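Q: the following block contains a protein sequence and its predicted model.
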Amino acid sequence: MSFDYDLFVIGGGSGGVRAARVAAQTGARIALAEEDRYGGTCVIRGCVPKKLMVFASGYPQMMREAGEYGWTVHAGGFDWHAFRSKLQAELDRLEGVYRKILSGNEVDTFDARATVVDAHTVRLGSGEEKSAKHILVAVGGHPIKPDMPGADHGLTSNEIFHLDELPRSILIVGGGYIACEFACILNGLGVQVTQYYRGAQVLRGFDEEARGLVANEMIQSGIDLQLGTNILEMEPAEGGFRVKSTDGGEKIFDQVLFATGRKANTGGLGLEEVGVELGRNGEIVVDDYSQTAVPSIYAIGDVTDRVNLTPVAIREGMAFVETVFNGNPTPVDHDLIPTAIFTQPEMGTIGLSEEAAREQEEIEVYATSFKPMRQAFAGYDQRVLMKLIVSKANRTVLGCHIVAPEAGEMIQLVGIAIKNGATKEEFDRTCAVHPTMTEELVTMHDPVRTA
């Protein structure tokens, strides 16, 4: 049977674009359809603009520290409009890069919504149909709001980058990394931030000691973090929105941001009708090779709700091409993925938390918390954490958790050692770089506890 393409990719985010580019380099005929902006969640409304906002929000503390180091600093107020204009220009540039990557690799692109008609056919928004030997779905996900009165008035992470004005006050609802990151960002930009989370501690699923330190530092920085609290309803009021909470209180905020979960973008794609299995949250169910229940249809990235991180989507795309186009079946490796939470301070983590490791086997915990040199000299009480979880049986480092400025940069490098099975003794044999924060990772000789 003759097809228009060897591969039709639905979705122009990081995973879809990488898969299309690499597949095209094998000589295959590739097409890609994207209904919104190329670059997807990460580039347009996620990691990239968020990290730039993280940078912007860090300058007030840097300027305060500069004064303690002898510099005379005359700082004006934050110009949101100037920053937002430059931010949008950068996102436009990056979208252009993604388009150029595709065109440079002779990938046919369609700026249109594409839906699945059958195992080998997609239909574009224009009604035109294209056939393909393989279909790759990489459409990502979207933030969702809670089912409660007035929720439509709230913002999500999609809209936060496009505000006409920065609010004077904001309520952030949620306790995951998106909620905590935006709480820190907006607090740093001068917004009065309140955060409600229904659980006992933010950043559920991460190491308890690490997330506890992040929460304490958030509170110390001025964020009104209210745990065990949720929102019941909200309504427009003079000065913003009146919010009723589960603790019986009522407050008015300029804006309310919901960071209460995400859902796969599978609605209306026609997947179930052709036999693709969807999970409870609408995610596409795939095997270890990203293949769906329909052999010619594959899926990667957040739409599969496996590990929802941009580098993971890219690696899934590479494994897909290796499997389908290079004849080398390559399962996706989701084990020991380093990751960072860009709060202030940041958290970097890889492997098992102390709690998860304790349930698995006998462990030793090596940890230290201290005031880092730079902040201590400036008179601040901020603390950092360096923590290793070690197997008693074979001395392998099962997990590493860092809470510190630039923890994301640190965990990337530590992750190489842990991914390659380094033992505690191999950490110990590595000479310390002094004076640094991470030298503690190779100088902690005695465990603080065993379990």
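A: Nice, I can see it.
Q: from now on I want contacts and neighbour counts done on CA atoms only, so please keep to that.
A: Fine.
Q: can you give me the strands in the stretch 351-451 of the chain?
A: Using DSSP state E, counting those that start in this stretch, the strands of the stretch 351-451 of the chain run over residues 363-370, 384-391, 397-404, 449-450.
Q: again with the stretch 101-250 of the chain
A: Using DSSP E, counting those that start in this stretch, strands in the stretch 101-250 of the chain cover 108-110, 114-118, 121-124, 129-137, 141-143, 169-173, 192-197, 224-227, 231-237, 240-245, 250-253.
Q: adding another structure so you can compare the two:
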Amino acid sequence: MMEYDFDLIVIGAGSGGVRAARVAAAHGANVAVAEEHRVGGTCVIRGCVPKKMLVYGSHFAEDVRDAAHYGWNLGETSFEWETLRDNINADVDRLEGLYTNTLDNNDVELFRERATISGPNKVMLQSGREVSSRYILVATGAWPMVPKVPGAELGITSNEVFYLEKLPRRVMIAGAGYIANEFAGIFHALGCHVTVVNRSDQILRGYDEQIRDRLLQISTQKGIEFIFNANFERIEKKDDETLRVHFDEHPGCDTDLLLFAIGRSPKIEGLGLEEAGVKIDDKGAIMVDADYRSSVPSIFAIGDVTNRVQLTPVAIREGQAFADAIFGNKPTRVDYATIPSAVFSSPPMAGVGFTEREAREQFGAVKIYTSDFRPMRNVLAGRQERSLYKLVVHAETDVVLGIHMISPDAPEILQAAAIAVKARLTKAQFDETIALHPSMAEELVLMR
């Protein structure tokens, strides 16, 4: 048999790549990982983890205001962006150390440099060293997209937002997906004037319409400004270092910070994939089969780079399935049918299963149950913000096809509720479950 330097080389040390490397090594494989940035990938270093910490930090603004209604006299308060920023980045450093330790503890060799594919079984490192491997796994994730308009380089993406020197007074966010709405809530709570600009007339396309409409209503009431059906024409820097943003059919706007959150594309540029014979689809994603194998039998891909589902837990499951199948003799495939997701907006959204529109398109008649209420905490705090829970139920079988909600702690509640949807429980079984009172979660079993 042909000799290789490694059994597996993983390009990309994000959550999916690290899981695949660790599990493959545990099965006895000789594994190496190449990472040109930092170990941990998008989620840990410049994505969901530091962003969730920003969400926590921004929520204290409302907590402080609400505290007075609960009898707390806190006196004068102030916020220091630098403290929050530096503490978050310090914890990111800690997490990177843990991910690196995971590789070390499993005897995975780490190349801290860029790697490109130089053949079906070969990888060229930036240092000039070429190494061979029986299998290559591409797990390079995705990268923020930036519009191709004059002056786009004056804006930033979610990669840079965690390192701002100071908190801007005005923030313009391009896009209306989950990243855009999350940062809109964060910056608004921290005292910035936020303007969200989108090229279409809706936010959060693909999410349940009632839930996303409620978020738009709440966000607008909070003071977040939305500009719809707007396309960027050019961006200019003014003499005072602020930005002037020009649109095609809307008046221009001034801002101190322009954040592009218009989507993410697979990070494959310059990897040598097409030269090696790997097929790429029209969206720039690596085409793989159900077992993550590309058009080249020795090259596999998982996670955002395949553009299936851009979620960290999905990439982790795919990495586990790949390693178990190839090195553990345990053929496994990921079930993509019922994946819960959340938007850590203000308030957060969460959902699993079919939206109402999707259910009607596939099954025809469905039953919809909703609970529209003001959380107890908001009542005493004097805030009018209302929560909305929604069950989508099959009209004939009574199976709960989807659960969608916008409410404080919605993601925490939905994780358990997602098990019920996965298990195909019925509305009757929800009704038979005794409510946990007083809680917001009890509304899930009280809808009639």
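A: Arrived safely. Everything quoted here is computed from the prediction, not taken from an experiment.
Q: who's in contact with the spatially most central residue of the first structure?
A: With distances taken as C-alpha atoms, centre = their mean, residue 309 lies nearest the centre of the first structure, 5.4 Å away. Residues near residue 309 of the first structure by C-alpha atoms under 8 Å, 6 or more residues apart in numbering: 301-302.
Q: ditto for residue 266 of the first structure
A: Here residue 266 of the first structure is in contact with 139, 282-284, 303 (C-alpha under 8 Å, 6+ apart).
Q: can you tell me how far the aligned partner of it in the second structure is from residue 305 of the second structure?
A: Using TM-score structural alignment, the equivalent of residue 266 of the first structure in the second structure is residue 268. Distance, residue 268 of the second structure to residue 305 of the second structure, by C-alpha to C-alpha, to the nearest Å: 7 Å.
Q: likewise residue 298 of the second structure?
A: 17 Å.
Q: please name whichever of the strands of the stretch 351-451 of the first structure is nearest to residue 255 of the first structure.
A: For residue 255 of the first structure, the closest of the strands of the stretch 351-451 of the first structure is strand 397-404, at 29.3 Å, according to C-alpha to C-alpha.
Q: and that closest one, how far from the second structure on average?
A: Compared with the second structure after fitting, strand 397-404 of the first structure deviates on average by 0.5 Å (mean C-alpha distance after the TM-score superposition for the first structure).
Q: identify the residues contacting that strand?
A: 207, 210, 213-214, 345-354, 357, 383-391, 411, 414, 418, 421-424.
Q: tell me where the stretch 1-150 of the second structure has helices.
A: Secondary structure of the stretch 1-150 of the second structure by DSSP state H, counting those that start in this stretch: the helices cover 15-26, 41-46, 48-67, 81-105.
Q: wait, which of the ones you listed is closest to residue 120 of the second structure?
A: That would be, of those and by C-alpha to C-alpha, helix 15-26, which comes in at 18.7 Å.
Q: helices or strands next to that closest one in the packing?
A: Contact partners of helix 15-26 of the second structure among helices and strands, from 3 or more C-alpha pairs under 8 Å, 6 or more residues apart in numbering; DSSP states H and E: strand 6-11, strand 31-34, helix 41-46, helix 81-105, helix 312-327.
Q: list the contacts of stretch 147-159 of the first structure.
A: For stretch 147-159 of the first structure, using C-alpha under 8 Å, 6+ apart, the contacting residues are 45-46, 143-145, 178, 232-236, 255-259.
Q: out of these, which are buried?
A: 45-46, 143-145, 178, 232-235, 255-259 (16 or more other C-alpha atoms under 10 Å).
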